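Student: dropping the sequence and predicted coords here.
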Amino acid sequence: MNKSKTRKSAVKRYKQTANKNFIRKKAFKGHLLQKKSSSRKRRLCSTITVGNTEKLTVKKFFNN
């Protein structure tokens, strides 16, 4: 059986914490920023933990 490889796209988008959770950046901060308010842009800069539904999928990508 072949070794399963880590998805490199997932490594770039998610980071694994010490207690096996994943953190990610928020979306909608790439472009079209002129019409977004400062407070909205500030909120979008923060990182959040991945929810339980997405966590199983991301875990498969990381292959730990």
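Tutor: Great, that's in hand.
Student: from now on I want contacts and neighbour counts done on CA atoms only, so please keep to that.
Tutor: OK.
Student: could you tell me which residues make contact with Ala18?
Tutor: Applying CA atoms under 8 Å, 6 or more residues apart in numbering to Ala18 gives no contacts.
Student: in this protein, which spans are helices?
Tutor: With DSSP state H as the criterion, the chain has helices at 8-13, 38-45, 52-62.
Student: quick one: closest of those to Arg24.
Tutor: helix 8-13 (6.3 Å; CA to CA).
Student: list of residues touching the closest one?
Tutor: Outside helix 8-13, the residues that touch it by CA under 8 Å, 6+ apart are Arg24, Lys25, Val58, Phe61, Phe62.
Student: okay, one more to line up with it:
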Amino acid sequence: MPKMKTHKGSQKRFKLNKNGKIKRSCAGMNHNASSKTKKQKKHLQKGAYVDKENIKTVKQMLVYKKG
């Protein structure tokens, strides 16, 4: 059987915590920053956690990462 490989796009986007939770960044900060309010930009800078529906999929893509 061939080796399982880590999905490189996911590897760059997601980080695993020690607790096993998966951290992600919020979408919408790459462009049009001048049209967003200061409050909106401040909240988008913070990270967020992956929803429970998507955890299984993301963990399959991050095969060899340990949390």
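Tutor: Now that the structure is in, tell me what you want to look at. Bear in mind the structure is a predicted one, so any value in this text is a computation, not a measurement.
Student: turn the helices of the first structure into JSON lines, columns for mean neighbour count and distance to Asn19 of the first structure.
Tutor: Converted to JSON lines, the helices of the first structure look like this (neighbours: other CA atoms under 10 Å; distance: least, CA to CA, whole Å):
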{"stretch": "helix 8-13", "mean neighbour count": "11", "distance to Asn19 of the first structure": "17"}
{"stretch": "helix 38-45", "mean neighbour count": "12", "distance to Asn19 of the first structure": "23"}
{"stretch": "helix 52-62", "mean neighbour count": "13", "distance to Asn19 of the first structure": "13"}
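Student: so which of those comes closest to Lys20 of the first structure?
Tutor: helix 52-62 (9.1 Å).
Student: post-alignment, the closest one versus the second structure, mean distance?
Tutor: Comparison of helix 52-62 of the first structure with the second structure after fitting gives an average deviation of 0.6 Å (mean CA distance after the TM-score superposition for the first structure).
Student: that helix - contacts with which helices or strands?
Tutor: Helix 52-62 of the first structure is packed against helix 8-13, with contacts defined by 3 or more CA pairs under 8 Å, 6 or more residues apart in numbering; DSSP states H and E.
Student: might you calculate how far stretch 56-66 of the second structure sits from the centre of the chain?
Tutor: Centroid displacement of stretch 56-66 of the second structure relative to its chain, using CA atoms, centre = their mean, to the nearest Å, is 12 Å.
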